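*Asks:* build me a model from this:
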Amino acid sequence: MLEWLATLSPVFQALTGTLFTWGVTALGAGLVFFFKSFNKTVLNGMLGFAAGVMIAASFWSLLAPAIETAESLGQTAWLTVAIGFLSGGLFLWLVDMTLPHLHMGLEKDKAEGIKTNWQRSVLLVLAITLHNIPEGLAVGIAFGAVASDLPSASLAGAVALALGIGLQNFPEGAAVSIPLRREGFSRTKAFLYGQASGIVEPIAGVIGAYAVASMQHVLPSALAFAAGAMIYVVVEELIPEAQYNEGGSSTNIGTIGCMIGFTVMMILDVALG
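*Replies:* Presented below is the predicted three-dimensional model:
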């Protein structure tokens, strides 16, 4: 697999990796063909797992290589990485404030972003799509970094990141399609909406890979930017959603899932990267 990927350009490597992550989103959305509802406790554990994967990936696959790369390029590493990290969070905050979307379990009048008359289903899909922008960027930037021939960037590490992001995309696909089925959508339509939430990943991945492969001096900033965007999603959305069951009672399942997800991504990155 690695030998075949090595023959491709960084942009096509990124496209391959993000098509995989999109495919796993579709697999998760496919659960709607077997279930009409989903136990919220199980979903909390899956969302917590996704949060743990993203936290671990933000450090081992993005921030640590960003620091090493900045130092090798003669940049002031702490400054470059700090600015990139905060810029990633700021970007997601601006998108969050602008793009109309609705978080799971909320009524339509609780939608965030610019006010719109869009259907509830569209708003739910856009909420998950927000997650996938930084995820696609992260995978694309990781593959684009391989072209820099820096010690901190490896094809195996990029593959590990794509695997980790793919694993945590599974619950996100289910988190869109199954609630839509519960609201009266047909199984096919609910599936199509669920998998559509991941379509942004190949787009963001190709953009990220092309940018860093063409302009190596922006690689540290790009890696840190993707990490900041991912951490924003984790803290603003995934962890809060994983902490409560219906009725508002708190749960530890999301926390346990987060610990497991972090460990799995750490193992993937260290073992393969």
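*Asks:* could you use CA atoms for every contact and neighbour count after this?
*Replies:* Will do.
*Asks:* who touches the nearest residue to residue 35 once chain neighbours are set aside in this structure?
*Replies:* Leaving aside its sequence neighbours, residue 35 sits nearest to residue 178 (CA to CA, 6 or more residues apart in numbering; 7.2 Å). By CA atoms under 8 Å, 6 or more residues apart in numbering, the residues touching residue 178 are 29, 31-32, 35-38, 190.
*Asks:* which helix or strand contains residue 178?
*Replies:* Per DSSP states H and E: residue 178 is located in helix 155-182.
*Asks:* now residue 47
*Replies:* helix 40-56.
*Asks:* same question, residue 81
*Replies:* Here residue 81 is assigned to helix 77-98, by DSSP H and E.
*Asks:* which residues touch that helix?
*Replies:* 63, 66-68, 70-71, 112-114, 130, 220-233.
*Asks:* can you give me the helices for the stretch 101-250 of the chain?
*Replies:* 120-146, 155-182, 187-196, 200-214, 219-233, 239-242 (DSSP state H, counting those that start in this stretch).
*Asks:* please give me the structure for this one as well, since I'd like to look at both together:
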Amino acid sequence: MSWFRTLDPIWQALAAGMFTWGLTAVGAALVFGLVNVHRKMFDAMLGFAGGVMLAASYWSLLAPSIEVAAEQGWPSWFPAAVGFLGGGAFLYVLDRILPHLHRGLPMESAEGMKTAWQRSVLLIIAITLHNIPEGLAVGVSFGGTASGLESTSYGSAVALAIGIGLQNVPEGIAVAVPLRAEGMSRVKAFMIGQASAMVEPIAAVVGAAVISVSAPVLPFALSFAAGAMVYVVVEELIPETQQQGNEDLATLFLMIGFTVMMILDVALG
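*Replies:* Now for the predicted structure:
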């Protein structure tokens, strides 16, 4: 893979975003074989995804943000604090403005501005909101590798892409199979499942491009992505795993996901 390392960071980010999208499609494709997902497995998968995102938020994003800030001459805490809160605020605003519907809820529970859009469209928007931070995180990480700073590394960016890709497989399953169980056709459930991550390559390119144009924003961008991912985990994933009495199982898999991502980042970064 030495050829990949020589690519421009924007192309690396695009390829990594396509990789994470592709693994979502792999998970969603299991709808052609599975009839349903047991609720315990569903909550375990969401817990694992949340653990990966939480670990990535610190090991791949916040910690490098603090180190990059110090190298650039900022107070080490300032970009991390501002970016982290900004990322959460960004997702909060999108959550309030864009009409969307979370999985398993009736149309009456749709959030954001009122609209007559179909249920499938609202579901795609909800899942897209979830995936924007993941794409941004991957793009910012690869964009940071061109900065020449010691605290950014190609290995860490690759580890983040692998981690996000791994947790996208169960996410694809968790989106597509329940839709099939609701009566949606397998093809349509698959299309919605894989479409949930289409935004990741786009967000990855945007993140890498921003860093390429203005390297000083790197510590802010890293922590911004971290704040957005933590917002998604706390606002959506964790509450969703607490509804059917599987709290302990979901927590266990969250810790497993956290550990897997931590190992990837430390081993490769």
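*Asks:* re earlier: in the helix holding residue 81 of the first structure, what's buried?
*Replies:* 77, 80-82, 84-92, 96 (16 or more other CA atoms under 10 Å).
*Asks:* ditto for stretch 98-107 of the first structure
*Replies:* 99-104.
*Asks:* can you put the residues you listed in TSV and add distance to residue 17 of the first structure?
*Replies:* Putting those into TSV (distance: CA to CA, whole Å) gives the following:
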residue	distance to residue 17 of the first structure
99	26
100	28
101	26
102	28
103	27
104	27
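*Asks:* looking at those, which is nearest residue 25 of the first structure?
*Replies:* residue 104 (16.6 Å; CA to CA).
*Asks:* how close does that closest one get to residue 178 of the first structure?
*Replies:* 11 Å (CA to CA, to the nearest Å).
*Asks:* one more: residue 99 of the first structure?
*Replies:* With CA to CA as the criterion, residue 99 of the first structure and residue 178 of the first structure are 23 Å apart.
*Asks:* next: residue 70 of the first structure.
*Replies:* 43 Å.
*Asks:* element containing the closest residue to residue 210 of the first structure other than its chain neighbours, please.
*Replies:* Here the nearest residue to residue 210 of the first structure in space, its sequence neighbours aside, is residue 11; by CA to CA, 6+ apart that works out to 5.8 Å. In the assignment (DSSP H and E), residue 11 of the first structure maps to helix 10-29.
*Asks:* that helix: average distance to aligned residues in the second structure?
*Replies:* Superposed on the second structure, helix 10-29 of the first structure shows a mean distance to its aligned partners of 0.4 Å (mean CA distance after the TM-score superposition for the first structure).
*Asks:* give the contact list for the residue nearest the centre of the first structure.
*Replies:* The centroid of the first structure falls nearest to residue 135 when counting by CA atoms, centre = their mean (3.1 Å). Residues near residue 135 of the first structure by CA under 8 Å, 6+ apart: 165, 201, 226, 230.
*Asks:* count the residues that sit near residue 59 of the first structure.
*Replies:* For residue 59 of the first structure, the neighbour count with other CA atoms under 10 Å is 17.
*Asks:* for the residue lying closest to it once chain neighbours are set aside, give its distance to residue 33 of the first structure.
*Replies:* In space, and not counting its chain neighbours, residue 59 of the first structure is closest to residue 227: 7.3 Å by CA to CA, 6+ apart. Distance, residue 227 of the first structure to residue 33 of the first structure, using CA to CA: 34 Å.
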